[in-house]
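**Student:** prediction below, plus the sequence it came from.
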Amino acid sequence: MNSAEHLSALRKWMVSKKVDAVYLTCTDPHQSESVADHWKTVQWFTGFTGSVAWAIVTADKAAFWTDGRYTEQAKRQVDATLFALYSISDPKDPDRFDWLRNHIPQGGCLALDASVLSTANFRNIQSAMKSRDIRFELNLESFLNIWTDRPRIPQDSLYQLEEEFTVRTRREKLTALRKELREAAGEGAVTLVCGLDDVVWLTNLRGHDNPLYPFFHAYMVVGPDIALLMTDQRKVTAEQAEGLDADGIFLVPYRETEKFLSHIAAGAKVVLDPHKTPVALFEALPDTVEIVE
């Protein structure tokens, strides 16, 4: 499929879902600076190959933004007959949210991918669109199913960082984190860790999932007496699993993170970073927990 066919398929999906506009990004669920090919949604949709881009599509308009590094590249790669091309570095070009406000009807519906959009960014969109009184569709999965050759999330095995580079053991790092948690939110608080740099620091493990950094896709939940590592368990060797278990870190399948979060006990304090936490995980937390940002 080419960009014109992608646009046609998206607009058919929009009609079926009663959606007036779709906001597409090129980030992953961890807000990584570079992302695996699996999450290069805007690139797949438009043909652009740079690392920073956004696209907004309505029933009869489409617009594309990148930054000043990529403006000439975008002109070569993105079909200007399909997309209006803008740069966030050019003060003469419209802001994404200004453009959206001018092209979505009052009371319309905006579709977003809650699995990758951060909670902080979603709040910015909500604030910017407040005057339009719009509603949100947070699931793009049924549209992205047309990406039939979508690269899978990398599954390369993890490796243990040598002791000379870790400075502190996993147990020492967990002890330090738990002390900070108690001081920040009191006894019994737990934290949801979404940043991949934070996960690899806590676990002293490294991976090959990211094109620039030795990261692997994972979340962690850490509390006074619990430490869970949510990742693809096929990446973890038996020896690594045994070592994690010995240090009190237990494995949970990556795709079961939302399910686990939905069962956190009522009254628990959950410490998180809204700039790192995707909307899907934030929304999975029960209304009965107290969120500390």
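**Tutor:** That came in fine, so what should we check first? Residues are numbered from 1 along each chain as shown.
**Student:** CA only for contacts and neighbour counts going forward, please
**Tutor:** Will do.
**Student:** can you count the residues close to Ser16?
**Tutor:** With neighbours defined by other CA atoms under 10 Å, the count for Ser16 comes to 9.
**Student:** same deal with the one 5 residues further on?
**Tutor:** By other CA under 10 Å, 27 other residues sit near Ala21.
**Student:** now it. Nearest residue, chain neighbours left out?
**Tutor:** Of all residues not flanking Ala21 in the chain, Thr58 sits nearest, at 4.4 Å (CA to CA, 6 or more residues apart in numbering).
**Student:** give me the distance between the one you found and Phe97.
**Tutor:** From Thr58 across to Phe97, the span is 13 Å (CA to CA, to the nearest Å).
**Student:** those two - which one has more neighbours?
**Tutor:** Ranked by neighbour count (other CA under 10 Å), Thr58 and Phe97 place Thr58 first, with 21 against 17.
**Student:** okay, one more to line up with it:
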Amino acid sequence: MENQVIQNRLQALREAMRAAGIDYYMIPTADFHNSEYVSDYFKVREYFCNFSGSNGTLVIWQEGAGLWTDGRYFIQAEKELEGTSVTLYRMREEGVPTITEFLEQNMKQGQTLGFDGRVIPAQSGKEYEKKFADKQISIVYDKDLAEGIWTDRPAFPAGKVTVLDEQIAGKSFEEKRGQVLEKLEKEGADAFLLTKLDDLMWLFNIRGCDVECNPVAMSYGYLTKDRTVLFIRKSALDEGVTAYLAAKGIEVEEYGDVVEYLKALSGEGKVLVDERHCSYGLYKTVAEKQTLVEKKNPTELLKAIKNPVELANMEKMYLKDSLALTKFIHWLKKNIGKTEITEITAADKLEEFRREIPEFLGLSFPTIGGYKANAAMMHYEATPESHAVLAPEGLFLVDSGGQYLGATTDVTRTIVLGPVSDEIKRHYTAVAAGMLQMTNARWLHGCTGRNLDILARQPVWNMGLDYKCGTGHGVGYILNVHEGPQGLSWQYVEGRPEAVIEEGMDVTNEPGIYVEGSHGIRIENVMVAKNDVKNEYGQFMHFETLTWVPIDMEAIDEKYMTETQRAFLYKYQREVYEKLSPYLDDEEKAWLLKETRADGTVILKN
């Protein structure tokens, strides 16, 4: 069935391309800061192809269009692209070209590639320059072709900004600025252009609301040893925030004036720019006059290593968040089959439990609640038009999290609602075993997530299965739910940065199995890396768990577990009961005792 609305929009875009002399036009999922999630104003790719996932790039030419996205979204993209005439290119699948390879193969000598240079990272723009030089392909990067077509485009975001108290932040702006200046000096830079929104929020100890679920404000920062300039929408600042910035000696300029400010710089000194996050357009502006030091943002690593105040608050808030999810699981199991519960009403009920927590600020991402086959889509989102009614059978996967004054949480549990097949039990047991093996990892300092990923993936790989995503990502502190540079992923990808796992870094642990048309299973905890024993071999490390939610024993078949895996399972379940039971009523406590098997009915071999 044709999607005429999308086809009409693409036709209008092709006409605009012809008028601008552009042969191929590229639309990524990004704002002016290369953010993972974006405000409605920046959802240009979705407007032109209907795909709503958080990662994907649309390429349009006169004869066709293609969408490139990763394995998390293959099933979703297939559905959403139906009837649009847009071809799905499954990234990193065998025989599928990358966008660059596709353009190299299809663009002719002397043609023109166009994109809005404000939403393409400098790293990508530079790659296109280099790759297409031989074909004398021109790059036009000053055209946002959506402007004349998307007539009812949402307003540019300018939400209220708030100050994060130093007692919650753990470090003052001055302390953080001092750390950044030290790093700049080591890199031989005199100034720093910071464009990454979560890093800006961390540095200035402020928070915004310009992106749904992500407490960030559209902004830029420019630092030297003598001055700090914050470019931000002044209309978003109240008297209190304005006074705070003034007291810290921070000069405030209008967000839209950043280009003119950079153009007016004297051209003396060296400016550190992170080409992964700085837009191609802004990069070109700075490069005209300044000498660039192209290095990673020093703020990224400083932010990723949580300070003692942050870690203490996270531990407290993750326990409260775990309690909310556990109460929800009890409610769901108690009420399934007795009253109508849908994927949407279940998500709403879970949010109700979170809202009872005094420090709750909002969700950290839209809840993913997938029943049966819907859970096979890793980033599925139920809508009023399309959702499932839960029944007392099969699995319900719920991936959710909250923003709190003291933490950002991310947790997934796959809940048994009734009878499940032996195959599902085998899959569930493998996922639980992998998650627990990662939980109990011991390693030498110097390892990256690529060294550790096999621990979670091994039980899944042993069955000849896999999940098309990493095992884990960093989580922000009252910030974005996905944070770098740390992560857990087995695959080497050229150009993808890897980070040594340092003490104080948090990371999710979320193996899974996704069977299209049948079921999806994911179990996710958040952990913090800690130093362990140090000896002649080096500094050993381990993880400490932050998430304490029971694993559903109804889907565990212990014959598929080793003795060590069983020991890991019952140790975790006992700790869940010990930590949560003091906060439960008698009925909930009795249920959790049975749910975790912490009642002594299982005697483990020592």
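**Tutor:** Now that the structure is in, tell me what you want to look at. Everything quoted here is computed from the prediction, not taken from an experiment.
**Student:** using the three-state scheme, assign the aligned partner of Arg152 of the first structure in the second structure.
**Tutor:** Counting by TM-score structural alignment, Arg152 of the first structure corresponds to Ala155 in the second structure. Assigned by DSSP: H, G, I helix; E, B strand; the rest coil, the conformation of Ala155 of the second structure is coil.
**Student:** circling back: the aligned partner of the residue nearest to Ala21 of the first structure in the second structure: what's it in contact with?
**Tutor:** Matched to the second structure by TM-score structural alignment, Thr58 of the first structure sits across from Trp61. Trp61 of the second structure makes contact with Arg14, Asp23, Tyr24, Tyr25, according to CA atoms under 8 Å, 6 or more residues apart in numbering.
**Student:** grab the nearest non-local neighbour of the first one.
**Tutor:** By the measure of CA to CA, 6+ apart, the closest residue to Arg14 of the second structure outside its immediate chain neighbours is Gln62, 6.0 Å from it.
**Student:** count the neighbours of that neighbour for me.
**Tutor:** Using other CA under 10 Å, Gln62 of the second structure is surrounded by 16 other residues.
**Student:** against Lys320 of the second structure, how distant is it?
**Tutor:** As it turns out, when the distance is counted by CA to CA, Gln62 of the second structure lies 54 Å from Lys320 of the second structure.
**Student:** just give the nearest non-adjacent residue to the match of Arg152 of the first structure, would you?
**Tutor:** Tyr41 (6.1 Å).
**Student:** likewise Pro151 of the first structure?
**Tutor:** Nearest one to Pro151 of the first structure, counting by CA to CA, 6+ apart, is His38 at 4.9 Å.
**Student:** check contacts around that neighbour.
**Tutor:** Arg150, Pro151, Arg152, Ile153.
**Student:** need these in a markdown table with distance to Ile88 of the first structure, can you?
**Tutor:** Output for those, formatted as a markdown table (distance: CA to CA, whole Å):
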| residue | distance to Ile88 of the first structure |
| --- | --- |
| Arg150 | 28 |
| Pro151 | 28 |
| Arg152 | 30 |
| Ile153 | 29 |
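**Student:** give me the mean deviation of the strand or helix carrying Val57 of the first structure from the second structure.
**Tutor:** Using DSSP states H and E, Val57 of the first structure sits in strand 54-58. When the second structure is superposed, strand 54-58 of the first structure averages 1.1 Å from its matched positions, counting by mean CA distance after the TM-score superposition for the first structure.
**Student:** the following helix or strand past that strand vs the second structure - mean distance after superposition?
**Tutor:** Helices and strands here follow DSSP H and E; after strand 54-58 of the first structure, the next one along the chain is strand 62-66. Aligned to the second structure and superposed, strand 62-66 of the first structure gives a mean residue distance of 1.4 Å (mean CA distance after the TM-score superposition for the first structure).
**Student:** list the helices and strands strand 62-66 of the first structure packs on?
**Tutor:** Applying 3 or more CA pairs under 8 Å, 6 or more residues apart in numbering; DSSP states H and E, one finds that strand 62-66 of the first structure contacts strand 54-58, strand 84-87.
**Student:** what does the next helix or strand after the shortest one correspond to over in the second structure?
**Tutor:** Remark: after strand 84-87 of the first structure, the chain's next helix or strand is helix 96-103, criterion DSSP H and E. Per TM-score structural alignment, the counterpart of helix 96-103 of the first structure in the second structure is residues 99-106.
**Student:** in that stretch, which residues are buried?
**Tutor:** Ile99, Leu103, Glu104 (16 or more other CA atoms under 10 Å).
**Student:** okay, the alignment partner in the second structure of the residue nearest to Pro151 of the first structure and Trp591 of the second structure: tell me how far apart.
**Tutor:** Aligned counterpart of His38 of the first structure in the second structure: Tyr41 (TM-score structural alignment). According to CA to CA, Tyr41 of the second structure and Trp591 of the second structure sit 46 Å apart.
**Student:** for Val258 of the second structure, see how far away Asp226 of the second structure is.
**Tutor:** Taking CA to CA, one finds Asp226 of the second structure at 18 Å from Val258 of the second structure.
**Student:** now Leu569 of the second structure
**Tutor:** 53 Å.
**Student:** doesn't Ala176 of the first structure lie inside a helix?
**Tutor:** Yes. The assignment for Ala176 of the first structure is a helix, going by three-state DSSP.
**Student:** what do we get in the first structure for Ser172 of the second structure?
**Tutor:** Per TM-score structural alignment, Ser172 of the second structure is aligned with Thr169.
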